[in-house]
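[1] Kindly generate the corresponding structure for this input.
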Amino acid sequence: MYQHINKILIIVAVALLAACNQKVDNPRQVESFNKGWKFFLGDTADASKVSFNDADWRALNLPHDWSIEGEFSKDNPSTTEGGALPTGIGWYRKTFKVDSVPQNQKYYIDFDGVFCNSEVWLNGHYLGKRPFGYITFRYDMTPYLNFEDKENVMAVRVDNDAQPASRWYTGSGIYRNVWMVTINQVHVDHWGTYITTPKVSDEAAIVNLEVKIKNNQNAAQQLKVKTELYDQNNQVVAQDEKSVSCKDSLCSIAYDFTVNHPVLWSIENPYMYTAVTSVYNKKELIDQYETPFGIRYFEFDSAKGFFLNGQPLKIHGVNQHHDLGALGAAVNTRAMERQLEILKGMGCNAIRMAHNPPAQELLDLCDQMGFLVIDESFDEWKKTKAKKGYHLYWDEWHVRDLQDMILRDRNHPSIIAWSIGNEIREQFDTTGISITRELAGIVKELDKTRPVTSALTEQDPKKNNIYQSGALDLISFNYKHKEYLDFPKNYPGQKMLASENMSALSTRGHYDMPSDSMRIWPSAYNAPLVGANDDYTVSAYDHVYAYWGATHEDTWNVVKNNDFISGMFIWSGFDYLGEPIPYPWPARSSYLGIIDLAGFPKDAYYLYQSEWTDKTMLHIFPHWNWEKGQDIDVWAYYNNADEVELFLNGKSLGTRKKEDGKFHVMWRVPFEPGTLKAVSRTDGQVVLEKEIHTAGEPYKVELIADREVINADGTDLSFITVKIMDKDGNMIPDADQLVHFDIEGNGFIAGVDNGYQASLEPFKANYRKAFNGMCLLIVQATEEAGDIKITATTDGLKNGVLTLKSK
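    I've put the predicted structure just below:
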């Protein structure tokens, strides 16, 4: 598993020997503060006081999202669409001891994210408040800590009661990681390093490092600061040492390193280096700080698009909200890694963080797995989108929140642009000019190496005040793909990115005929759905989209064939909780993803796999269980071939080739049971063959784990696909049996799902109905190694049994 290397500061002993001529321990201690909390859902008086009795509160570990544990209700107004999971007010308390005896040390508590309006107390002392639920923040605990084996009590109040606070699901609680940092009074400041690579070639790279030293002593400090750059083999590739007299509370040091024959960070080879900065007072090591980084260069060109390391690269991106399906907003590194693996499999190479700062672990994974990132700060400024949204805190907090996002994230090589807003309403108000200039100025003070952008909906340059500010380096547009063709004329010399596209709708495994009739759902704001389905499903052919959007094929055709468009970001990669367009309640999650909420790809996934990867593939759909004689539209996505021939029960139905602007081929076939077979060919030679069979009666439950060996660390996950199968091994395409799960051994159920957007079953349960033949079981390891036996049962069918190993 990829590691959160920004926090777990691992120094190789051999490297330290070479650097310091002695074996030393890092005086900076970063420890997880996730275990041993107690939780109470609801508001309660005096819970911030040390004397408060929390004996009957629930014990749990963080990260934690209490909303995902609740039941869906139309009365929960936690998104602007209505009908969601509960929010409210919650309290967390932790009693702990500090083992170390204070010796010229500082003690900090770092919260990676709390949603929202968090207030923190330590031993009854108020540490502060942070309204923004997506931001990382720190408090100094030193003045209020008890030592000498005395207990400490930390209390956190989380107020997510004022609703709707968002247009999508936010989660509630301390939903990201918490860390305790023990450090010398003189140390590298919080987010105190900044790495840039101003000159890069295959022969050599200049690596510039700025280090800020925090001096909490009342006297000047004579320091020696040494930095070594390590490659992935833990070999020192450059080093330098400087002396500094730190007279003030903050002092700075700058280095210019030369790395010969650097390995450049890229999509295909996301190579990471690490800068290790050691601070000495005389000969004593008083702090050591790691900064992972990559060496790469990029540019956006107004005519030719995006270039990475001098090579043209079309950005194949998706937008991602932060929820993890059945796990809610609670951060889990493996769950995020799985999402990225699935996206990588379809050829995705970029993520737009919609529409707020992401978890640090997600950025680490993008660095390590080779994804480009658009890091986005705000979904609203002063003008309202959600009644209780961020606009309420704008005046007091937007400067600090934006600064903290840039400072935290600016060393990630994956990030290629800063987005200061999404579909901001100040586009249509002259206040958009001054606010855009202010925000861009804040970004440029902290990082001049990346362009500033904002996702715009108004494409007329004369009407868009955010563009009129002149502060944007990169023009990003959401939707209206046909107007992109006018961009070079309307915005001469400007650089362009399609930041949000499609809003194409689908439900996995559901198909409405005919597939060549377009359905615009809704056709206008608040318009009724013509031809809506009683079961709240949407056809999975690429022929349904919202009125502001378009089909996948039409949009990709424009982006693919115009070099000035640097790339696009599909709305969205995965279905997400909230915004259940096009249906009202009981629909409760989006239909907009290429992949459903459970992580099962929809058919559009294979369109992009055929276009965005070199992996030879052939995908035919739909399933082959219909009424006899019914006309069924059969689609095929394919690549690395000239044509596809379709056979039904051995009889050829003809050969098809893609037409200009189309990325699929189609046959209209009267249904008869049996075998549907597709054969792709190049120059008459067979490339691939795929078959779909008419499924028989349900016979058994099948369990397929994404990983059968997981780590016994209390957080690792195995995602288990559950299928209802006939005796010949065919999935039943309309199966909806209720499946019960029993777990024995060193694991437990973390969540269940089936990807159906109108399912009101709870995510935290030991059962789930199959939807269109499938559902999902998520198993989480305990901290004890051993076997985890899973049994899946449903009435009248053969049980599914699977054993995982936890190590």
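[2] make it CA atoms for all contacts and neighbour counts henceforth
    OK.
[3] what ranges do the strands span in the stretch 451-600 of the chain?
    Along the stretch 451-600 of the chain, counting by DSSP state E, counting those that start in this stretch, strands occupy 452-456, 475-478, 496-502, 519-520, 544-545, 565-571.
[4] So which of these is nearest Glu361?
    Set against Glu361 and scored by C-alpha to C-alpha, these come closest in strand 565-571, at 21.1 Å.
[5] Let me see the ranges of the helices in the stretch 351-500 of the chain.
    360-369, 394-409, 431-446, 465-468, 487-490 (DSSP state H, counting those that start in this stretch).
[6] want to throw those into TSV with mean neighbour count and distance to Thr258?
    Below are the helices of the stretch 351-500 of the chain laid out as TSV (neighbours: other C-alpha atoms under 10 Å; distance: least, C-alpha to C-alpha, whole Å):
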stretch	mean neighbour count	distance to Thr258
helix 360-369	22	22
helix 394-409	17	23
helix 431-446	18	23
helix 465-468	24	39
helix 487-490	15	39
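[7] so Arg681 makes contact with Val687?
    Yes: with contact defined as C-alpha atoms under 8 Å, Arg681 counts as touching Val687 (5.1 Å).
[8] before we go on, could you also do this sequence so I can check it against the first one:
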Amino acid sequence: MRRWLTILVALLVAACAATPPRPAAAPPPARSATELTEGWQFRFDDALTPEAALALPDSEWQAVTLPHTWNRLGEYRIGRTGATDNRQGKGWYRLRLDGRTLPAGKRHVIEFDAVGNIADLWVNGRHVGRHAGAWSRFRFDLTGYLDPAAANVLLLRADNSAPAPGSSTADVIPLDGDFFIHGGPYRGVRLLHVAPSHIALGDHGSAGVFATPVVESDGSGRLDVRVELEGIAAGQSLVATLRDAEGRSIGEATRPVAAGRRGLEFSIDVPAPHRWDGRADPYLYRLDTRLADADGTLDAVSVPVGFRTIRFDPEQGFFLNGRHLPLHGVSRHQDYLGKGWALTRADHERDMALIAEMGANTVRFAHYQHAPDWYELADRYGMIVWSEIPFVNKISFGAATASPDLVANARTQLQELIRQNYNHPSVVTWGVGNEVDLDVALGRLDPKADARPLLRELNALAHAEDPTRPTVMADCCEATHETLTPDARPVQPPLTGITDLVGYNRYYGWYYGKPADLGPHLDRMHARYPAVPLSVSEYGAGGALTQHVADPASHKINAGGRPHPEEYQSWLHEQSWPQLRDRPYLWATWIWNMFDFASKVRQEGDATDINDKGLVTYDRKVKKDAFFYYKAQWSNAPVVHITGRRWRDRTDAKTAIKVYSNAPRVALTLNGASLGDIACADRICTFPDATLAPGENVVTARADFPSGPVRDEVRWTLAAP
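    Purely as a prediction, here's the structure:
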């Protein structure tokens, strides 16, 4: 019996030895995130208190999914309907969060990509923090507020009250602007779970990693890196790996980090960096940064890196990597018909694809910090970016200078803009203001009001935050009166020269003057400021799809009302672009605007609450004729586009047929009969005197390209006599 017991024990020992030991539980990821999209409740209520909001039953709330805004603004009709929701005030959002689902041993930091306009957050009835400004990312550490063993209630108040003396937004930029500030958490929200030792999350919403690519004159490169840290303990180190577009390591640096240290700086040599070269070759590296100890990675962050050089010359314009690159593009607002500001990644992708289709190589991110997706797309598409803060139109409600609280808010929003977007190679300049002299120029503010002190302060701050990029501002009004009244005295102090670069928002032929005044005005400004690189940051005209004229050159427009004929918009761009193109001292030009957008002050064209200067409609469904004018000018893709296609019902038999094309000639037919091959002068091909027949008429245009023929067709109906 004892013998059998001995054998059994031996077999059991052998079996245990043959069985591999059970692996230890895998540690949680170095940094993880819980997207907070579902389960939110919403209520718009100016009178609600946090205590009352917590006590309200579920039946008093509306279930919503984030991103969310309660605002919907803009209709292609005369007058508002129930589709419009332009309420401004306080919207409340409530979310229940089970603390038992939170990973143990981590700090829990909530991250809002943006909330319009002032955000206050409570957790379990305790106020966590406030953020003022509708476009910046911000974070709150909730670790000490959350109960890890029970249900938690998050309460967010989003306040987009109209700025006015004494209002909650009286000291939050912007105080004014031709765009509507949507309320709510309209971008992503998530809960970040990080180790107690981590790459900093409390630095103005930044990544905590700042990578500065340097390209030497001999073509060699270096990446200077600064990392902000939090909660560092003994025995930890930082490992930074620079990877190429295929993910291969091309350089690494490892540095020990002393306990309590909050920052670290080092460099990685790159012998022959592949340049980020705009639309031609937007090559991107990635810098992977890890904080580690003896047991492995504690935290990790990855940021984009683009090696490139930029230069702005007051006579020759913009240079990228030593090569002259004329910049032509558009400005863009972030809203969409029926969605407001609550856009998806797909919405951003579609917008950037449309801009690229037209042949633009630059985008002005007006008039505020745009979504993280938008910066990433600009990097990937190779767009040159002007990025700016929302210091727009107004400095006060009557005072000569901005209030200290407004100054502090403007400074914070500028720091957030720069630190959150520092690593994007597409960004070449930081904008510190737009049309801040407008109120004075229009006589709405005391002529003694002076935006210059704040502009100078923001200019200095931008240089302190980022010495590698120049500053810029957009001016509305300097010397525009000289075109109309040569002997008139200036109505506001000049702003040109405060920033390194300047952009001029100029609307000759729309709000004032004639289209032909644009070029001579720019020449005068260039002569007045020969050392300042100049650009045209806005130009354009409204275009309504249902309003038409036969002879836009002689049509008297109503810029601030109705109508806004689509043909006039196209004609103004035809007159403006050659003047801009032929002035090489301009470092860039931007059309205002790529898309129609919401504006509470607009009752114009054939729309309500819409600025219709876009080249594409607010719902992105219709590319206006002017879109194809620029596509023919800028794009290498074959273009044949007959204009006036939406003017389907005609009353005059005699009509001109105009085609935008980048072919030398187009063949036209009317109702199957040839009108001949028409030469295209400056990519505009015109048959001046066609005769329509009663009833439906079919016009076709055809051009041959190396890739094959391209054809377009329109149908017009002539009313019977």
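[9] Kindly provide the TM-score of these chains.
    Counting by TM-score structural alignment, normalised by the length of the second structure, the TM-score of this superposition works out to 0.81. Behind it: 642 aligned residues with a C-alpha RMSD of 3.5 Å.
[10] re the thing from before, Serialize the strands of the stretch 451-600 of the first structure to CSV and add fields for mean neighbour count.
    Output for the strands of the stretch 451-600 of the first structure, formatted as CSV (neighbours: other C-alpha atoms under 10 Å):
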stretch, mean neighbour count
strand 452-456, 26
strand 475-478, 24
strand 496-502, 27
strand 519-520, 21
strand 544-545, 25
strand 565-571, 27
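[11] that older thread, what is in contact with Arg681 and Val687 of the first structure at once?
    Residues touching both Arg681 of the first structure and Val687 by C-alpha atoms under 8 Å, 6 or more residues apart in numbering: Ala641.
[12] residue in the second structure matching Arg410 of the first structure?
    Using TM-score structural alignment, the partner of Arg410 of the first structure in the second structure is Tyr422.
[13] Then Tyr255 of the first structure?
    For Tyr255 of the first structure, the aligned position in the second structure is Ser267, judged by TM-score structural alignment.
[14] pretty sure that match contacts Val225?
    Yes: between Ser267 of the second structure and Val225 a contact is recorded at 5.8 Å, counting by C-alpha under 8 Å.
[15] Quick one, which of the helices of the stretch 351-500 of the first structure gets closest to Leu223 of the first structure.
    Minimum separation from Leu223 of the first structure across the helices of the stretch 351-500 of the first structure (C-alpha to C-alpha) falls at helix 394-409, 24.1 Å.
[16] Report all helices and strands that the closest one contacts.
    With contacts defined as 3 or more C-alpha pairs under 8 Å, 6 or more residues apart in numbering; DSSP states H and E, helix 394-409 of the first structure has these neighbours: helix 431-446.
[17] ok, and what's touching the helix it packs on?
    With C-alpha under 8 Å, 6+ apart as the test, helix 431-446 of the first structure has contacts from 399, 402-403, 406-407, 418, 420, 426, 452, 465-472.
[18] ok, now with 7 Å
    Here helix 431-446 of the first structure makes contact (C-alpha atoms under 7 Å, 6 or more residues apart in numbering) with Gln403, Ile406, Ile420, Glu426, Val452, Asn465, Ile466, Gln468, Ser469, Ala471.
[19] Neighbours of the aligned partner of Leu340 of the first structure in the second structure, how many?
    In the second structure, the residue paired with Leu340 of the first structure is Met352, using TM-score structural alignment. Applying other C-alpha atoms under 10 Å, we find 19 residues neighbouring Met352 of the second structure.
[20] Quick one: residues contacting the closest residue in space to the match of Arg410 of the first structure that isn't next to it in sequence.
    Excluding the flanking residues, the one nearest Tyr422 of the second structure by C-alpha to C-alpha, 6 or more residues apart in numbering is Phe210, at 6.7 Å. By C-alpha under 7 Å, 6+ apart, Phe210 of the second structure lies in contact with Val225, Arg226, Val227, Tyr422, Asn423.
[21] Please say which position in the first structure the third one maps to.
    Using TM-score structural alignment, the equivalent of Val227 of the second structure in the first structure is Val211.
[22] Look up which helix or strand its match falls in, please.
    Using DSSP states H and E, Val211 of the first structure falls within strand 204-215.
[23] Buried residues, that strand. List them.
    By neighbour count on 16 or more other C-alpha atoms under 10 Å, the buried set for strand 204-215 of the first structure is Ala205, Ile206, Val207, Asn208, Leu209, Val211, Lys212, Ile213, Lys214, Asn215.
[24] what do you get for stretch 237-249 of the first structure?
    Going by neighbour count (16+ other C-alpha under 10 Å), the buried part of stretch 237-249 of the first structure is Val237, Ala238, Gln239, Cys246.
[25] Centroid-nearest residue for the second structure?
    Nearest to the mean C-alpha position of the second structure, by C-alpha atoms, centre = their mean, lies His370 at 3.4 Å.
[26] residue boundaries of the helices in the stretch 251-400 of the second structure?
    Here the stretch 251-400 of the second structure has its helices, by DSSP H, counting those that start in this stretch, at 345-358, 372-381.
[27] Nearest to Arg645 of the second structure, out of those?
    Of all those, helix 345-358 comes closest under C-alpha to C-alpha, at 18.9 Å.
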